[in-house]
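J.: Mind folding the following:
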Amino acid sequence: MSAATSTATSGNVDHVMKPVLFEIFGEIWNVQARLGQGVSASVYKVNSGRASTAAVKEFQADVQGGDYGYHKERSVLEDIQGHKNIVTLYGVFTNHSSVGVATRCLLLELLDVSVSELLVQGGGQGGDQGGRGRQGHSMWLIQHCARDVLEALGFLHREGYVHADLKPRNILWCADDECFKLIDFGLSFKEGNQDVKYIQTDGYRAPEAEHQNLLAQGALEGAEGLDPGALEGAEEVGGLEGAQGCSTAVDLWSLGVILLEMLSGVKLKDTLRSQQWKDSSAAIIDHLFASSSSAASPAIPVYHLRDLIKGMLHQSPESRATAEGALLSPFFSIPFAPHIEDLVLLASPVLRLLNLIDDSHLHNEDEYEDILEDMKEECQKYGSVVSLLIPKENPGKGQVFVEYTNASESKEAQRLLTGRTFDGKFVVATFYPLSAYKRGYLYQTVL
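T.: Here you go, the predicted structure:
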């Protein structure tokens, strides 16, 4: 299998050999974009001649331990395939570039927007000073993400694995399956058989993992000027935990931080490092809830979410909630409706068109049938229309719901229809949850 490569320029200095195509299982896949680049691997969006899209994770050949990273992630993914909230591995292959360099690659399911991108678009990148007035995400979105990730973690933990690098960038939305999925298992390990010393990303790292990382680099005993009190506390937690390896509890800590950031719209990296957090984390969580615009929901759902997050953020791993236990929280029994921002950000195969149809058109049967035909004809320009619905009464009165074969088609339609005029009116296009549409459930009010 081979791939042609070209030189891509990053800024004014860095020159990176970027593949323009991969030959995968005898078929040519063109590289459409580089989705991400790390120390040991790069991820690309690829497209085949059959218009199929996927992602290729290519491990760098010149990085020490690159093959180990590939074999490790491959073995974990192959062992945990089949869960709806874990990225699908389609296959593995070796790529031979035009300059004779062989690299190991994973062919993966192509996913959509990450929680990291949602935090940026929700205003969650502006520091963590107080948090008042910042825009967090809706209860619907937080609940959706929390449930999906907990389902994935529950499965992983039952299989004996620790993800060990849960962070917003590693949780992605799957538009066709209408759920969040976990990616990047390069640091994952079997509980009790930890083969990676440095785990988790700064800002989402559990206290016991922090201590273990320090022990692994010899910082606790060798660092000059280290406060004796800090050393004593680190030995108490890190010495025991570090010797035995971290447990599945580190994943729950990371998820607790992620949900608190989604709720508050605030990055918490500096807060988690502060002495105030160590002294009274519960008070800080209470303050973030009180300051958050997302917490303007009725009190009971807010309290349930607050208690759920507190259960994930216990300093002691033994006291922390488990994934299966967290799924029993009353928070998940409460129905929420999505905000319009959610329906703009999270793609699905169903498109919802607003600001198109007057009430008068709905009550004249001939006009109504003409509109149905006109809308179907227009929407079929962008993909295969499975169904089209225009409710005559509330909920959803006058809105146009278009179900496409897949989310790629609905995304293309959303891009091309937004801002267009129809009968003199500007079109507003959002997505709509496929599961709700299939049940015939139309939200009366979407804020």
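
J.: Every contact and neighbour count from this point should use C-alpha atoms.
T.: Will do.

J.: Could you find the closest non-adjacent residue to D286?
T.: R306 (7.6 Å; C-alpha to C-alpha, 6 or more residues apart in numbering).

J.: For that neighbour, list the residues it contacts.
T.: 285-286, 289 (C-alpha atoms under 8 Å, 6 or more residues apart in numbering).

J.: Kindly confirm my reading that T103 is in a strand.
T.: Yes: membership of T103 in a strand is supported by DSSP: H, G, I helix; E, B strand; the rest coil.

J.: follow-up on the earlier one: the residue nearest to D286 and A290: what is the separation?
T.: Distance, R306 to A290, by C-alpha to C-alpha, to the nearest Å: 10 Å.

J.: Check N12 too.
T.: The value you get for N12 to A290, if C-alpha to C-alpha is used, is 46 Å.

J.: Another for comparison:
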Amino acid sequence: MNISSSGDKLEDWENFNVALKKMSQKYEFKELHLGQTLHSPWGRYNVISGLDVGRCCEVYEAEEIKTGDHVALKVFKRSQEYLGALQRELLCLRTLSVPNGPIVNFLGWLDDNQQDILVLELMNGNLRDVLLSHENHNPSPWLVTTLTRDICQAILHLHKHEIVHADMKPPNVMWSAESSCFKLTDFGVSFITSEDYIHSIYSKGYQSPEVQAWNESKGKSSRPTRPGKPSDVWSLGCIIAEVMLGHKLLPTSWRWSEKSQPCIQILKEAFQSLSSKYSKEFLQEATNFLCRCLRDKAGDRDTATNLLSDPWLAADLWRPQIRDLILLPTHILRFINVADERQLQSAVEKREIEDELLEECGKCGPVVKFAWLLESRNFYVEFCKAIDAETAYQALTRRMYNSRTLVLTFFPVNFWQKDELF
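T.: Predicted coordinates:
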């Protein structure tokens, strides 16, 4: 086997996947300890590491002992204060979760030592991580439109069940390598449109005018009309504008009033700074779309159903950039320029390269399919599981093969399924 380790330094963009592995190293996780085993009727889970911490919970990575599948354990802190958040989360997950659906997949709920623990699909970093990795680079049109379409589909799924997310923001949008899409998470303040809820909703910077009025009226005898589905659409507009601008469209100090500048005007003025960073056509279509989300009056905003039909979101209109293919894992790997043209003209040498690369990939997990793009000498490998593709990416990147340093990326599933390789 002629694949060996290499100390050669690759281009800086090959290190961007580190952004999706961010760990809370300075935080002392308290609810579970590493190596602890949790038992449930459907499996046993070994705690591997702490991932994140929130106001009411801690999140851990764990491995199901029998299958080897990796999951997330969301452990609610032991306090009556957080019981409502747990109940809302459970209700929404049980109602909305479907395999490969637009929200995080719910695998089960267990009570261990009087701790409430949700077993969830293990995600691959949140939108905040993606934004941090683009600190000096504008997200590609593919990333912007893919994100927008995925969130729209998630909102539509919630709204069909008469559920409002009520806390949409970048940390609650996460990438699923297994499903190859962005998904919504964290339903601790979500509500059903028919309920008489009284809690404060949404985070500052993502609050629509009607949400601000509702939150500020808490405790008063007279309250304004309760927010609903249009408030999620407003948050969508704020999130996508933030992704494109690199900062929040509306600062946390922003307060709406009848005399305020319309948010649509704030958007248009802010987007003038993007004129040299996106094409005129793309920027105009993005502005038109976001204006449909950010109308000041809730009744004037468009629905998720109508937004999904916007031509700006036409599938596969854009191709991902190299940074996208490293930041966002899938279960498909692309090996770039792994052989010389002469080698691929020989059936024997071509088969030898295939066998060697597949042997190395097979060490990381079962392989389903492979393909060549001969004009660019790229080799593609589809794994059964995305986590196996991630393992192979980590193991083989920077390795020496065929007198060259291996350069790998992930590859988008929708292009793979259409045999549209690049």
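
J.: Looking at the second structure, which helix is longest?
T.: helix 141-160 (DSSP state H).

J.: List the buried residues for that one?
T.: Neighbour counts over helix 141-160 of the second structure (16 or more other C-alpha atoms under 10 Å) mark 141-159 as buried.

J.: now swap in stretch 50-62 of the second structure and tell me
T.: 50-53, 56-62.

J.: contacts for that stretch?
T.: Counting by C-alpha under 8 Å, 6+ apart, 22-24, 29, 31, 45-49, 70-77, 82, 122 sit against stretch 50-62 of the second structure.

J.: And stretch 343-363 of the second structure, by the same measure?
T.: Everything outside stretch 343-363 of the second structure that qualifies as a contact, by C-alpha under 8 Å, 6+ apart, is 1, 367, 374, 377, 381, 392.

J.: okay, now R255 of the second structure: neighbour count?
T.: 15 (other C-alpha atoms under 10 Å).

J.: same question, R323 of the second structure
T.: Count around R323 of the second structure with other C-alpha under 10 Å applied: 20.

J.: Over in the first structure, tell me which residue corresponds to it.
T.: In the first structure, the residue equivalent to R323 of the second structure is E341, according to TM-score structural alignment.

J.: What of Y45 of the second structure?
T.: In the first structure, Y45 of the second structure lands on W29 (TM-score structural alignment).

J.: Helix, strand, or coil at the match of R323 of the second structure?
T.: Going by three-state DSSP: E341 of the first structure is helix.

J.: Would you mind measuring from it to A429 of the first structure?
T.: 12 Å.

J.: Which helix or which strand is home to the closest residue to H15 of the first structure other than its chain neighbours?
T.: The shortest distance from H15 of the first structure to any non-neighbouring residue, by C-alpha to C-alpha, 6+ apart, is to T9 (4.7 Å). For T9 of the first structure, the element it lies in under DSSP states H and E is strand 5-10.

J.: Give the other helices and strands that that strand contacts.
T.: Secondary-structure packing of strand 5-10 of the first structure (3 or more C-alpha pairs under 8 Å, 6 or more residues apart in numbering; DSSP states H and E): strand 14-19.

J.: element containing the aligned residue in the second structure for the residue nearest to D286 of the first structure, please.
T.: Superposed on the second structure with TM-score structural alignment, R306 of the first structure falls opposite T287. Using DSSP H and E, T287 of the second structure falls within helix 280-293.

J.: And for Q32 of the first structure, the neighbour number?
T.: 15.

J.: show me the contacts for it.
T.: By C-alpha under 8 Å, 6+ apart, the neighbours of Q32 of the first structure are 20, 44-47.
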